[in-house]
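Undergrad: Provide a 3D model corresponding to the input given below.
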Amino acid sequence: MRELFKELNLSGEFIEHMIGLLLGDGYFSNQNKCKYSSQFIVTNVNPSYIYALSKLFTEEGIDHIVKIKEKKGSFPGSKMSSSIYTKFYVTFAEFERKWYETRSDGTHFKVVPADLKLTPISLLQWYIGDGYLVNLKGEPQRVQFCTERYTDDEIVFLRDCFLRDFDLDIQIDWSRRRLRIPKRKLNDFFEILPECPSDFKSELGYKWA
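TA: Model (predicted):
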């Protein structure tokens, strides 16, 4: 049963994690359209990563469950996925109002908040969710972030956040609507990005140069 109106006193570090998750595949769900509470959901194809996040949620005092799919989805190329589903909290409703807008037709969609600030922790979670390293014959060539879901203005803003928050001047690949860290900037990028956590290094270590 849902617990409505339950407050959370989130730590600053957890909020940094949550920002990175929201920039990627994390999202808020409010199935019953109640404005007072919301549920936070994170999905990933790597169960070790989800279990590591589960530890983080537990340490923060957030009630949640982990679901592991036993089979792939029905569409071509789909993979098994694992998810975290939190209980409904009023605190998440506050974040939902900041990260979502509603169109005139009632469609609820994610936006990039104007006061977004990137940190190494938020960058780590965003990179795990939506970033990838491009190699050619075993040689790292560039890093890219999937940002095609965002508007042109949001993509430009996210690029500018790298410069403002990390002093890292990156590029936009407009043909694919993605952020790109070119080869000459890779050392600078990986100096900012925390190392791949040991809990899921066997699954996701390939993302690191």
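Undergrad: From now on I want contacts and neighbour counts done on CA atoms only, so please keep to that.
TA: Will do.
Undergrad: Now do the buried residues in the helix or strand hosting residue 96.
TA: Here residue 96 sits within helix 90-99, counting by DSSP states H and E. Buried residues in helix 90-99, counting neighbours by 16 or more other Cα atoms under 10 Å, are found at 90-93, 95-96, 99.
Undergrad: Buried residues, the helix or strand that comes right after it. List them.
TA: Using DSSP H and E, the helix or strand that follows helix 90-99 towards the C-terminus is strand 100-102. Across strand 100-102, burial judged by 16+ other Cα under 10 Å covers residue 100.
Undergrad: Which elements pack onto strand 100-102?
TA: strand 108-110 (3 or more Cα pairs under 8 Å, 6 or more residues apart in numbering; DSSP states H and E).
Undergrad: Tell me which residues are up against the strand it packs on.
TA: For strand 108-110, the surrounding residues in contact (Cα atoms under 8 Å, 6 or more residues apart in numbering) are 99-103.
Undergrad: Which positions in the longest strand seen in the chain come out as buried?
TA: As assigned by DSSP state E, the longest strand anywhere in the chain is strand 139-146. Neighbour-count burial for strand 139-146, counted by 16+ other Cα under 10 Å, picks out 140-146.
Undergrad: and residue 128, that one's in a strand?
TA: No - Residue 128 is assigned helix when assessed by DSSP: H, G, I helix; E, B strand; the rest coil, not a strand.
Undergrad: So it versus residue 181, what's the distance?
TA: 15 Å (Cα to Cα, to the nearest Å).
Undergrad: How about residue 187?
TA: 10 Å.
Undergrad: Then residue 190?
TA: Taken as Cα to Cα, the span from residue 190 to residue 181 is 10 Å.
Undergrad: Another sequence for comparison is provided below:
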Amino acid sequence: MTLRLNGNYLDRAVLQATPDAREKSVVGKFGAGFLRTGAAFGSGSFTHNRWYASLFYDGPPGSSLGGLDTGLIVHYIGDYWDDRLFTSDQKPRKVREWTTLDLVLNYTFNLSASVAQNEVAGFARDGGKNSKMKDGKGKNVMPVSTAEYNPCGRRAWLNNTTITLGLNNVFDLAPPFVAGSGENGYDEATANIKGRTWYVALTKRF
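TA: Prediction:
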């Protein structure tokens, strides 16, 4: 099992429009109104907390589960203040945190080599040695090639192939409403409205 934690805490963020202007704190706030950029020109929140955690399981080497790599990822975006200029009562409004869960499963086929491939590359182990016949006479055995040329078939295509199955936003959670984002209704810089989505990927290593 492999556990990873990664995140950041934004302690201070200020805006100074001109060299002689007073600094304005924008940390923990939605950017559109405070930065005076407007939703049409891009925005984004300056939340204090953003982090993600992942927990993955790797199958034991040498077993049928040796190529398995599966786990979950949790994404967290902390709460922040909405732009009060866009709220219905012109009062400060808190935008709640947003937590989503993703699942991913990878399986890589690592097929064992055939018997011929496990011998010395190019020739059989006993090639070129004398061998006794039924009549007691010796006979020189010609080397037998065991090299594999242009392998094909199911084993060749499956070997070193990785199949990935993924599911994002497992609980189909909508992002929190942000009044300051205008017609979109959510913070496009940190969230999306795709909801629960799944994907499949196929990777072949040659």
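Undergrad: Got a TM-score for the two of them?
TA: Here the TM-score of the superposed chains, computed with TM-score structural alignment, normalised by the length of the second structure as the reference length, equals 0.22; 76 aligned residues with a Cα RMSD of 5.4 Å.
Undergrad: circling back: which of residue 190 and residue 181 of the first structure has more neighbours?
TA: residue 181 (24 against 13; other Cα atoms under 10 Å).
Undergrad: Am I right that the more buried one is in contact with residue 171?
TA: Yes - counting by Cα atoms under 8 Å, residue 181 of the first structure sits close enough to residue 171 to count as a contact (6.3 Å).
Undergrad: Please identify the buried residues of the top helix by length along the first structure?
TA: Criterion DSSP state H: the longest helix present in the first structure is helix 152-166. Buried residues in helix 152-166 of the first structure, counted by 16+ other Cα under 10 Å: 154-155, 157-162.
Undergrad: Packing partners of that helix?
TA: strand 171-173, strand 178-181.
Undergrad: between these, which one is nearest to residue 86 of the first structure?
TA: strand 178-181 (29.8 Å; Cα to Cα).
Undergrad: Show me what the closest one is packed against.
TA: Looks like strand 178-181 of the first structure contacts strand 139-146, helix 152-166, strand 171-173 (3+ Cα pairs under 8 Å, 6+ apart).
Undergrad: The same query, at a cut-off of 10 Å, please.
TA: Under the contact criterion of 3 or more Cα pairs under 10 Å, 6 or more residues apart in numbering; DSSP states H and E, strand 178-181 of the first structure touches strand 131-136, strand 139-146, helix 152-166, strand 171-173, helix 186-192.
Undergrad: who wins for proximity to residue 123 of the first structure among these?
TA: helix 186-192 (8.7 Å).
Undergrad: Could you look up the next helix or strand downstream of the helix or strand encompassing residue 105 of the second structure?
TA: According to DSSP H and E, residue 105 of the second structure maps onto strand 98-108. Using DSSP H and E, the helix or strand that directly follows strand 98-108 of the second structure along the chain is helix 115-118.
Undergrad: next helix or strand past that following helix?
TA: Per DSSP H and E, the first helix or strand lying C-terminal to helix 115-118 of the second structure is strand 130-132.
Undergrad: Determine the next helix or strand in the C-terminal direction from that next one.
TA: strand 138-140.
Undergrad: That next one - contacts with which helices or strands?
TA: Partner elements for strand 138-140 of the second structure (3+ Cα pairs under 10 Å, 6+ apart): strand 130-132.
Undergrad: Point out the other helices and strands that the strand it packs on packs with.
TA: Packed next to strand 130-132 of the second structure, using 3+ Cα pairs under 10 Å, 6+ apart, are strand 138-140.
Undergrad: before we move on, back to that, tabulate the buried residues of strand 139-146 of the first structure in JSON lines, adding columns for distance to residue 12 of the first structure.
TA: Output for the buried residues of strand 139-146 of the first structure, formatted as JSON lines (distance: Cα to Cα, whole Å):
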{"residue": "140", "distance to residue 12 of the first structure": "33"}
{"residue": "141", "distance to residue 12 of the first structure": "34"}
{"residue": "142", "distance to residue 12 of the first structure": "31"}
{"residue": "143", "distance to residue 12 of the first structure": "27"}
{"residue": "144", "distance to residue 12 of the first structure": "27"}
{"residue": "145", "distance to residue 12 of the first structure": "24"}
{"residue": "146", "distance to residue 12 of the first structure": "26"}
